[in-house]
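Undergrad: one predicted model, sequence on top.
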Amino acid sequence: MSLVFFPSPYSDDELLYSICARYHKRSGNVHEKATLHDLFSNRGLTTSVFLPSGISALVSNMPPFSGYSEEQFVFENTLYPYNSAFLPANQANKVYQSMLSNDGKDIYVRAGVVASGVPQNKFIRFCPLCFEEDEKKYGEPYFHRTHQLSGIHCCLEHFMPLYSSTILASGGSKHRFEFASKDNCIINEDHNTLGHLSVSTKEKYINHVIQLAPYLKGLLNKRFDHKELNWFEQKYKQALIAKGIAYYSGRVKQEDWRAFFEKRYDQSVLDLFYSSLSSKGDWLSMIVQKHRKSFHPLRHILVMNALGISLNDMFGTGLKSPFGSSPWFCLNPVCDYYRQPVIKDIELTLSDKTKDPVGTFKCPNCGYTYTRRGPDRTQQDRLRKTRVKSYGEVWKTKLRELSKLDLSLRELSRRMGADPNTIKRFLNDEKESNWNIEQKTNSVKEDCQNWMSLQRKYPQKSIKQLREAEKALYMRLYRNNREWLKANSPKPIKRTSPERIDWNKRDEEILERVSEAVKNLLNSEDRPVRITIGKVGNLIGERAILEKKFDKLPRTMKYLQEKAETVEQFTERRIEHVINEMYKNNEELKTWIILRKSGIKDWNLWKKTVEEKIKSREYLFSIE
């Protein structure tokens, strides 16, 4: 059934959730489920603030001639353009289709939001100045898309701190619509998202957001073609190569890259962007390596801003190569495809001395293979070669034909595109080849006879002892007649050790070392390490025996099974370690800080546990 009316969006920055909340306000419906039925023909639909579902049903219920479309709502009134920008086309389309459908339970997983390491905002946010301006212009405020970006805690128009409303963005009622008002948009320091910061940190953060604003607005308001994951890795590597932070082979100088990035962003600012740096294997290292997963848009933006890559550079221009784009030219003068672009693949390496890129090009038709030191600076460079690695059979066959004609060495050199010394070398090799083959055959026969004579002379010696006696003879046979050598040598003697292992004693010895290793792991003041059988085995240098002979070490294995930690147990130990360290350093025990320092991604799952441990710790401190 079509709606009688539907509020017009106040701008492209208004959330679809906000528009629906304004409809609920005007409709006179007492219960949200009645509004859900009006809008989506589905009383059980779960409302979502950032990436809602049910959009197809909503459009089908629009008033006649309203002109609204699914695409318009998705791209202009949700966070889809932002969250899908760095996803491959097929994955982005799955998110889009889920948003159109009535079943949106997989949207945030498919969009990579859940596993991104950047948590969603707990409450819907607002800017006091925007709130005031909207009231004056429209008679009422509304919720903006640009205020809801995770890790962005200030308005992208006024660059003042955002405030959290009292409306839960997730975790609240599944079927509610709450419109912006002074009752739920309260301006006080408790709701100020940057209220807990020092003045200097706040200034640093806002200055960085000013730099990032064009990226954030661009992703929300413009449409870019989706790229495969490795596209972004290659773009970053090109920028790193230009700055001397990566080799032309693609290998990144990770320490230089980390130092470069840390100069651009203070650690306190990265904490606010939920993109802290922890170790060499963190997100900053992974984002410039082969992408096996997607990264949060904010982390891409941080890297793009640091490297000076604009959105148009990232999405609008192709990948660059030091030798230009495929195809490349065959440079064999006697090939039918001479100076024609038939080479599609290139092998990139680095010069050992200069570290310049070196391209290896092989013609698929004649086998002619040449290298060129790059990068190419002009179109004429594409017809240049540094060295010929292989002339190929077509070239050699042509040389044989021409050598039978009455041509001078200089003329042969000109026609074959090689210097006279190269021509002479190939012709000499050709003349000597038949004689060399015959000579080699006779030599191998003689070596075989000598090897048999050696065995008759020393019948008791093993193959190893015979090899030591005649190393050169053995190596010639090994290279030239390996199968014969294997069939005509003494068979190796299998030896068995008479010693038996006392497994009870071994079990006792390993148990002592294992218990000491576990004790050290538990008592270490360094960052906690999870206790697993593999980890303990590595520490004592006995991982193989623990994994392969576990049935012979019953006491050790029983002890390890008791001490080995599940993921949940290890997470709790990390939390306790962080709390203890913060207490020693006289730091205030704040839940969000503990969750971040503990490296926990799912804050909602562990928040209650952290709060309980804080209460328990504070009680113990009060006793002390």
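TA: Here it is on my side, so go on.

Undergrad: only C-alpha atoms from now on, for both contacts and neighbour counts.
TA: Noted.

Undergrad: what about the closest residue to Ser101 other than its chain neighbours, how many neighbours?
TA: For Ser101, the nearest residue in space outside its immediate sequence neighbours is Gly54; the separation is 5.0 Å by Cα to Cα, 6 or more residues apart in numbering. The local packing count at Gly54 equals 24, with neighbours defined by other Cα atoms under 10 Å.

Undergrad: just to check, Gly54 is in contact with Lys105?
TA: No - taking Cα atoms under 8 Å as the definition, Gly54 is not a contact partner of Lys105, at 11.3 Å.

Undergrad: contacting residues around the residue nearest to the spatial centre of the chain?
TA: Among the residues of the chain, His291 comes closest to the average C-alpha position under Cα atoms, centre = their mean, at 3.4 Å. Contact partners of His291, counting by Cα atoms under 8 Å, 6 or more residues apart in numbering, are 229-230, 233.

Undergrad: ok, the residue nearest to Ser101 - contacts?
TA: In this structure, Gly54 makes contact with 40, 45, 99-104, judged by Cα under 8 Å, 6+ apart.

Undergrad: distance of it from Ser60?
TA: Gly54 is 10 Å from Ser60, where distance means Cα to Cα, to the nearest Å.

Undergrad: here's the one I want to compare it with:
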Amino acid sequence: MDLVHCDALPHADELLYSYQARIRLYFAVRSPKSLIESLYENRSVAASWVYPSHLQKLVDVIPTSTKLSATKLIYQHTLFPLAAFFMPPVRRRQVEALMLSEKDTGSHVLSGYAANKLPKLQYLRYCPVCAEEQRQRYGEVFWLRSHQVPAIQFCYKHNVKLVSCTSIKKGLHRHEFIPASTCNLDTREETSYCEFDKVISIACEKLLNNTEVLISPSFAQWTNYYKQLARSHGFLKGAYVDFEPIKEKINAYWPKAILVRCRLSINNKQTSWLHSIFRKHRKSFSYLEHIVVNAALSQDKFNILECIKMAGAKSKYLRTYDSVSTFSTTSSSNEVKEDKSVWKALLKVYTPKVARRHSAAMYARLYRADRDWLLRINEEHKETRITINNRVDWCKRDLAIVKSLFNVITRIDADLSLPRATKRWLMFQLSNTSTIEKYSHKLPLASMFLSRYAESVSEYQVRRITYQLLNNRHPHITRRWFLLRASGLSEERMTSITRQFLEDLNEMLPTFDFMFPALSTAD
């Protein structure tokens, strides 16, 4: 594929996945691997919807006449801006570097996308009205990135419900860029709309289409911002945040159905996301969590970009002691020394927690007199605990996964047209794919099953040849060159086992000439 004459630019708000799919359509590339080899000089790049990688290589390969830059691709044609402004500056630069580099993994994990609790899309989506407008204006349909935000259910421009394209499932076409023009898109319109969906849509649109240079606030700045936000609404009890009125305010503003759909239901636990976001920030919070809190408290004045600017203007530092202020004590130095000696003696017998129970008054005196010394000596004598998580019966879960995999194998056994049944493909046929990937070391039977039944390259090539021989009724199907082309194979990439299969087939087929003529190598 010669990209020298590729002058196509991505459309406004077009997903980078869609841009590469259109390149495939323009050059009529049938093989997915041929496309990624031409674009990236690599045959293992994944067709990611969210955080694609190898972007610097992509820009280097595509001609400079298209005026593309890798940074422009990241911020104008991927979903990265939804997370970029809410992670610390250092991590933001690290994720950008991973997306530019030729590493296949890392950006989804480092950005928090893989671990966050927000819903994730299983299918690409589109708006029927937008699709028709694209067809009339550009003569083709493409995937918009604003339609791939999981929290958005409706098209912001037309108030039409987004439709899932079920023919493109996440994980099923790992290396294939599928153009929207080749999909059978449903044109039915459903115009039911919710004003709270619009609040989320407007905020996400501003994040995705922001043209200002925004600096990502640090954890300390976000902590100070939310402390000030609670103070401005009178939700403080002294130095502490009163969560009950905040919880009531959010529940009164947001419908319960939307919070459940976004997996942001609020409970009374001290570890809930709402409690954490108003405490000292030790991790990044998602764009949806920021939108839910700020929209409920600011209401008509809510602007997500202004919230980010205000957080970035806060101090980059926290007080040395958040909740405890230092003050002089009336205790003499001799009394403090005596307390320290007694406390050291207690730590030789008990752990710091148990020693504090025995001598609470002494602990309080030392805390006020010399906090740094107390914390340091407690740290030296702290108890090391080995936590064993017995909440999950991994043996039982291992057996259940193997049974489900056997059902998958039984169901697909007779279907020769399916993609290659790799380990990953088999895992994606189950609902708990991430569990198998993450805890494979605890699932020996499932790992053994996947190693045993995963289809090798040779088996897949033989199956493709068999499928063409059984189903393709073209008069030249028995000619070697035509059979290889119909099967998507070539002499260079054919394995030795596949080549031996063709030779054996060529010797065997004359005995069945009533079904197939002999395989011919002639043109």
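TA: Sure, I can see it. Everything quoted here is computed from the prediction, not taken from an experiment.

Undergrad: wait, doesn't Phe6 of structure 1 sit right on Pro63?
TA: Yes - in this structure Phe6 of structure 1 lies within contact range of Pro63 using Cα under 8 Å: 7.1 Å.

Undergrad: show me the strands in structure 2, by range?
TA: For structure 2, strands defined by DSSP state E occupy the ranges 123-126, 163-169, 236-237, 240-241.

Undergrad: highest mean neighbour count out of those strands?
TA: strand 123-126 (a mean of 22; mean count of other Cα atoms under 10 Å).

Undergrad: so which elements touch that one?
TA: Contact partners of strand 123-126 of structure 2 among helices and strands, from 3 or more Cα pairs under 8 Å, 6 or more residues apart in numbering; DSSP states H and E: strand 163-169.

Undergrad: contact partners for the spatially closest residue to Glu132 of structure 2 that is not a sequence neighbour?
TA: Spatial nearest neighbour of Glu132 of structure 2, excluding adjacent residues (Cα to Cα, 6+ apart): Val141 at 7.8 Å. For Val141 of structure 2, the residues meeting the contact criterion (Cα under 8 Å, 6+ apart) are 131-132, 134-135, 180-181.

Undergrad: in the stretch 51-200 of structure 1, which spans are helices?
TA: When assigned using DSSP state H, counting those that start in this stretch, the helices of the stretch 51-200 of structure 1 occupy the ranges 55-60, 70-77, 80-84, 89-100, 107-110, 128-138, 199-221.

Undergrad: so can I have JSON lines of the ones you listed showing mean neighbour count and distance to Leu477 of structure 1?
TA: Compiled in JSON lines, the helices of the stretch 51-200 of structure 1 are given as follows (neighbours: other Cα atoms under 10 Å; distance: least, Cα to Cα, whole Å):
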{"stretch": "helix 55-60", "mean neighbour count": "20", "distance to Leu477 of structure 1": "76"}
{"stretch": "helix 70-77", "mean neighbour count": "18", "distance to Leu477 of structure 1": "72"}
{"stretch": "helix 80-84", "mean neighbour count": "23", "distance to Leu477 of structure 1": "63"}
{"stretch": "helix 89-100", "mean neighbour count": "19", "distance to Leu477 of structure 1": "57"}
{"stretch": "helix 107-110", "mean neighbour count": "17", "distance to Leu477 of structure 1": "61"}
{"stretch": "helix 128-138", "mean neighbour count": "14", "distance to Leu477 of structure 1": "86"}
{"stretch": "helix 199-221", "mean neighbour count": "17", "distance to Leu477 of structure 1": "67"}
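
Undergrad: adding distance to Leu36 of structure 1, write those helices out as a markdown table.
TA: Compiled in a markdown table, these are given as follows (distance: least, Cα to Cα, whole Å):
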| stretch | distance to Leu36 of structure 1 |
| --- | --- |
| helix 55-60 | 9 |
| helix 70-77 | 17 |
| helix 80-84 | 21 |
| helix 89-100 | 15 |
| helix 107-110 | 19 |
| helix 128-138 | 25 |
| helix 199-221 | 27 |
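
Undergrad: quick one: closest of those helices to Ala306 of structure 1.
TA: Put simply, out of the helices of the stretch 51-200 of structure 1 the one that sits nearest Ala306 of structure 1 is helix 199-221, at 10.0 Å, with distance taken as Cα to Cα.

Undergrad: list the helices and strands that closest one packs on?
TA: For helix 199-221 of structure 1, the packing partners by 3+ Cα pairs under 8 Å, 6+ apart are helix 70-77, helix 80-84, helix 267-272, helix 297-307.

Undergrad: swap the cut-off to 7 Å and go again
TA: Identification of packing neighbours for helix 199-221 of structure 1 by 3 or more Cα pairs under 7 Å, 6 or more residues apart in numbering; DSSP states H and E yields helix 80-84.

Undergrad: what's the lengthiest helix in structure 1 aligned against in structure 2?
TA: Across structure 1, the helix with the greatest residue count (assigned by DSSP state H) is helix 420-457. Equivalent residues of helix 420-457 of structure 1 are lacking entirely in structure 2, counting by TM-score structural alignment.

Undergrad: and the next element down the chain from that helix?
TA: Of the helices and strands lying after helix 420-457 of structure 1 in sequence (DSSP states H and E), the nearest is helix 463-469.

Undergrad: now do the buried residues in that next one.
TA: By neighbour count with 16 or more other Cα atoms under 10 Å, helix 463-469 of structure 1 contains the buried residues 463, 466.

Undergrad: follow-up on the earlier one: buried ones in the longest helix of structure 1?
TA: Of the residues in helix 420-457 of structure 1, 420, 423, 427, 444, 447-448, 451, 455 count as buried by neighbour count, 16+ other Cα under 10 Å.

Undergrad: of those residues, closest to Asp282 of structure 1?
TA: Ranked by distance to Asp282 of structure 1 (Cα to Cα), those are led by Ile423 at 55.4 Å.

Undergrad: tell me which residue of structure 1 is furthest from the middle?
TA: Lys457 (63.9 Å).
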